[in-house]
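*Asks:* Structure, please.
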Amino acid sequence: MMLRSLLGACLGLQCLAMPVCAADINVGIVLSATGPAAAIGNAERNGTVFGPASIAGNKVNYLFLDEASDSTAAVAAMRKLVQERNIDLLIGPTTTPGSFAVIDPAVEFKVPVISLAPVNALVSPVDARRRWIFKTTTNDDHEATPLFAHMKRTGVKELALIGFADSYGDAWSKVSAEISAASGIALIANEKYARTDTTVLGQVLKILAARPDAVLIAASGAPAALPLLQLREKGYAGPIYGTLGATFGDFRKLTGVQGEGIFVPLSPAVGAASFPDNDPAKAAALEFIARYEGRFGPGSRNIFAGSAYDALILLAHAAPAALKAGAPGTAEFREGLRTAIESLKGVAGSRGVYNYGPDNHTGLDQSALVLGRMEKGEWVAVR
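*Replies:* Next up is the predicted model:
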């Protein structure tokens, strides 16, 4: 399998000097094991179990701390890992606020970070601070593009948005306003709700009163099911769109037949089997799905585990080059690792093909997502 073959090749590389081979590579992993984002963080943590045990003769240690879905805790966790374990790389945090918060310590300690949060502002523009930050997720505009292209193609003129009342929902409010205007679609309602809410009836009634042609739900996992179910309960029969986060967790189980036909941006990490055979990420994504579901059960695949899994693919590709710059645990190795990640091209992972550069720390582009929908309880690509 692709990742296994890659890691085998890494193990077979000969080190140029014994001092480089003698040191362990320490990888910090700071994710939300508890708190509101725990479902996502624990999926990401599951994705890290497939990392290489060693690279080019150097043992790899994975050091996990829970940031409890809290940005202050994320910073404290990173500082602890740097100061007590001298980490060479940080994977995480889970949330957007946490990922923004660790930029300062990343710059202070000159430690590269592979964030698992989606917002492009984390890595763009690549300046003196963001040069240390990378990510393995698509941007909000990548997700929105196939959705709004379908809306425009099918004659949607007026759209209602309902999303989380946090940075995730705010980012979608911004990108929806921009892309809807460019697409000739009027955004006539924009409602918010908390991830922990048990009803959104008031917001749904406002949306129904606005009489939109379509509704976009900017939410993830099980909480994304709530607006859909209450919209259908109140008689809304129009098209519903979701974000990539809807392909995660219990959304399918909770919505059942009511969720049939919802359109989403689809990642190969979730729907690779329905992707065309010539898709460049299909083979790597199918490998991820087979390995992940072999360990965590049928249907358990998800984009969040895929993001963490891909971060370790990047490490496996980049570390051999970084070892030429210095031994693990040194500033030279960390800078070498940062430079090596920034130089990666054509690296296939579960979520797409990664191409980084001095001005591009996103890695993925629009090709990493296609339009998908739920059909008979499964996420499939729309052809």
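*Asks:* make it CA atoms for all contacts and neighbour counts henceforth
*Replies:* Will do.
*Asks:* Neighbours of R295, how many?
*Replies:* R295: 12 surrounding residues under other C-alpha atoms under 10 Å.
*Asks:* Actually, Q83.
*Replies:* Q83 has 11 neighbours, counted by other C-alpha under 10 Å.
*Asks:* Could you list every helix and strand in contact with the helix or strand hosting it?
*Replies:* Q83 belongs to helix 71-85 when elements are defined using DSSP states H and E. Here helix 71-85 touches strand 25-31, strand 58-66, helix 96-101, helix 103-109, going by 3 or more C-alpha pairs under 8 Å, 6 or more residues apart in numbering; DSSP states H and E.
*Asks:* Outside of the second one itself, list whatever touches it.
*Replies:* In this structure, residues lying in contact with strand 58-66 by C-alpha atoms under 8 Å, 6 or more residues apart in numbering are 20-34, 52-54, 74, 77, 81.
*Asks:* among those, which ones are buried?
*Replies:* If you count burial by 16 or more other C-alpha atoms under 10 Å, the buried members of the contacts of strand 58-66 come out as 20-21, 23-34, 52, 54, 74, 77, 81.
*Asks:* K345: neighbouring residues, count only.
*Replies:* As a burial measure, K345 scores 13 neighbours (other C-alpha under 10 Å).
*Asks:* Correct me if wrong: G245 contacts A219.
*Replies:* Yes: the pair G245 and A219 passes the contact test of C-alpha atoms under 8 Å, sitting 6.3 Å apart.
*Asks:* I'd like the structure of this one too, to check against the first:
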Amino acid sequence: MKRTTHQETRAMAFQHRAGRLARGLALAATALLATAAQAQEPLRIGTFLSVTGPAAFLGDPELKTLELYVDRINAEGGVLGRKLQLVSYDDSGDAEKARTFAKRLIEQDKVDVIVGGTTTGTTMAAVPLAEQAGTPFISLAGAVPIIEPTKKWVFKTPHTDRMACEKIFADVQARKLTKVALISGSGGFDKSMRGECLKVASRYGVEFVADETYGATDTDMTAQLTKIKGSGAQAVLNAGFGQGPAIVTRNYRQVGLSLPLYQSHGVASHEYIKLSGPAAEGVRLPAAALLVSEILPANDPQKPVVSSYRKQYEDKFKSDVSTFGGHAYDGLMLAINAIKSAGSADKAKVRDALETTKGYVGTGGVVNMSANDHMGLDLTAFRMLEIRNGAWTLVK
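*Replies:* Alright, predicted model coming up:
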């Protein structure tokens, strides 16, 4: 048997090391290519919104806002070197459609985060899916059950219906009124806000002397308002959103009611004033600073944010801004900030970053979230507004 020489042994060792090096380089190249490919993959922002149907005046500005800012962010280079891709569906306000689209976003489109859910009903249809899949979900709807009890993967941007009740009752109290008549619609938001108002009224010394309801397709509420007229009420609160509150407002004047009328933040848009016409004069409601950006004090921390958003939206779409578009702006920015903070689109890391959001100044207020608070707004985020001469004014 031939003996291996020292030189041959060294040559074989060299070849072995060279082979290992080549394999290592190949693996490194593969990893780099995979990383590069991942870097080129867009960050997918999923959304399902009520762009058509009875809640279109909410969903339409929400979608426009998301499209506007996704385009702007991409034009500026994207996020973490990756472009954003908006994957959107119109649920028309139908909860079953919303559930179907949420499932599609998670399982087929494989989105990194969901920013959507125009109404409480459509949001709640998607909540179990987001929780089961472990997908961060930032809702744009208002009711308390979205975040109470706290759900691991679910967050939201608008003020809650409970906060709206409390802000209204604080104003009622300041006007030294105690007897309030309640009228509400049959939708998910309406029912939730009615329930929350009933829970917190006693804290403000408010007594309900009437509790009337109307259906989603009702076009006349004079019967309910006539009952309220004879109830001894000193003020009236309509817990609702959509077309109903505008009908209530017009009928309110038609039956001769002149008591203070309060509406929910669910109608905080110029569309409500247009639909209600002159009957809206004197109506009060709690809303975000966005609606009165031009008359906010110069030192208000929200003024730069809401003024910039308003200008960009109105310049682009030639239509009035609404708080609902603002909710979508906040949802998108919170998601992007969380992705940046996490350093990736890893869903668990993004969720954790959302939950630890502190000091985000948005259109809805200053957001400080925690493990027990997946909204992060307090009552100071609401401004009490009054309609005067067809325009919003701040109640001092």
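*Asks:* picking up where we left off before, who wins for proximity to L344 of structure 1 among the helices and strands packed on helix 71-85 of structure 1?
*Replies:* strand 25-31 (18.8 Å; C-alpha to C-alpha).
*Asks:* how about the closest one, which residues of structure 2 does it hit?
*Replies:* Residues 43-49 of structure 2 are matched to strand 25-31 of structure 1 when aligned by TM-score structural alignment.
*Asks:* Structure 2: matching residues for the top helix by length along structure 1?
*Replies:* In structure 1, with assignment by DSSP state H, the single longest helix is helix 303-323. Matched against structure 2 by TM-score structural alignment, helix 303-323 of structure 1 falls on residues 323-343.
*Asks:* so how far is that stretch off the chain centroid?
*Replies:* Relative to its chain's centre, stretch 323-343 of structure 2 lies at 10 Å (C-alpha atoms, centre = their mean, to the nearest Å).
*Asks:* which one of G245 and A219 of structure 1 has more residues nearby?
*Replies:* Set side by side, G245 of structure 1 and A219 show more neighbours around A219, with 27 against 24, by other C-alpha under 10 Å.
*Asks:* What lines up with that one in structure 2?
*Replies:* Using TM-score structural alignment, A219 of structure 1 lines up with G240 in structure 2.
*Asks:* mind checking the SS state of the residue nearest to that match when sequence neighbours are not counted?
*Replies:* In space, and not counting its chain neighbours, G240 of structure 2 is closest to D190: 4.5 Å by C-alpha to C-alpha, 6 or more residues apart in numbering. Taking DSSP: H, G, I helix; E, B strand; the rest coil as the rule, one finds D190 of structure 2 in the helix state.
*Asks:* ok, now which ones touch D190 of structure 2?
*Replies:* Here D190 of structure 2 is in contact with 184, 239-241 (C-alpha under 8 Å, 6+ apart).
*Asks:* Which of those are retained in structure 1?
*Replies:* When you map these onto structure 1 and apply both residues aligned by TM-score structural alignment, their matches' C-alpha atoms under 8 Å, the shared contacts are 184, 239-240.
*Asks:* Let's have those in JSON lines, adding distance to R175 of structure 2 and secondary structure.
*Replies:* Below are these laid out as JSON lines (distance: C-alpha to C-alpha, whole Å; DSSP: H, G, I helix; E, B strand; the rest coil):
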{"residue": "S184", "distance to R175 of structure 2": "22", "secondary structure": "strand"}
{"residue": "A239", "distance to R175 of structure 2": "20", "secondary structure": "strand"}
{"residue": "G240", "distance to R175 of structure 2": "23", "secondary structure": "coil"}
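*Asks:* Surely T150 of structure 2 forms part of a strand?
*Replies:* No: when three-state DSSP is applied, T150 of structure 2 is found to be coil, with no strand at that position.
*Asks:* Can you name the helix or strand that the residue most central in space within structure 1 falls in?
*Replies:* Structure 1 has T137 as the residue nearest its centroid, 3.8 Å off, counting by C-alpha atoms, centre = their mean. Using DSSP H and E, T137 of structure 1 sits in no helix or strand.
*Asks:* isn't it right up against I114?
*Replies:* No: under the contact definition of C-alpha under 8 Å, T137 of structure 1 does not touch I114, with a separation of 9.8 Å.
*Asks:* which SSE is the aligned partner of G202 of structure 1 in structure 2 in?
*Replies:* Under the alignment (TM-score structural alignment), G202 of structure 1 pairs with A223 in structure 2. Following DSSP H and E, one finds A223 of structure 2 within helix 222-229.
*Asks:* From the chain's centroid, how far away is that helix?
*Replies:* Centroid separation between helix 222-229 of structure 2 and its chain, computed with C-alpha atoms, centre = their mean, is 34 Å.
*Asks:* residue contacts, R383 of structure 2?
*Replies:* With contact set as C-alpha under 8 Å, 6+ apart, R383 of structure 2 has these partners: 286-289, 394-395.
*Asks:* Please report how far it lies from G364 of structure 2.
*Replies:* Distance of R383 of structure 2 to G364 of structure 2, computed by C-alpha to C-alpha, to the nearest Å: 10 Å.
*Asks:* With G282 of structure 2 instead?
*Replies:* 23 Å.
*Asks:* cool, G326 of structure 2 as well?
*Replies:* G326 of structure 2 is 7 Å from G364 of structure 2, by C-alpha to C-alpha.
*Asks:* Need the counterpart of the residue nearest to the centre of structure 1 in structure 2.
*Replies:* Aligning on TM-score structural alignment places T137 of structure 1 opposite P158 in structure 2.
*Asks:* cool, and L337 of structure 1?
*Replies:* For L337 of structure 1, the aligned position in structure 2 is V350, judged by TM-score structural alignment.
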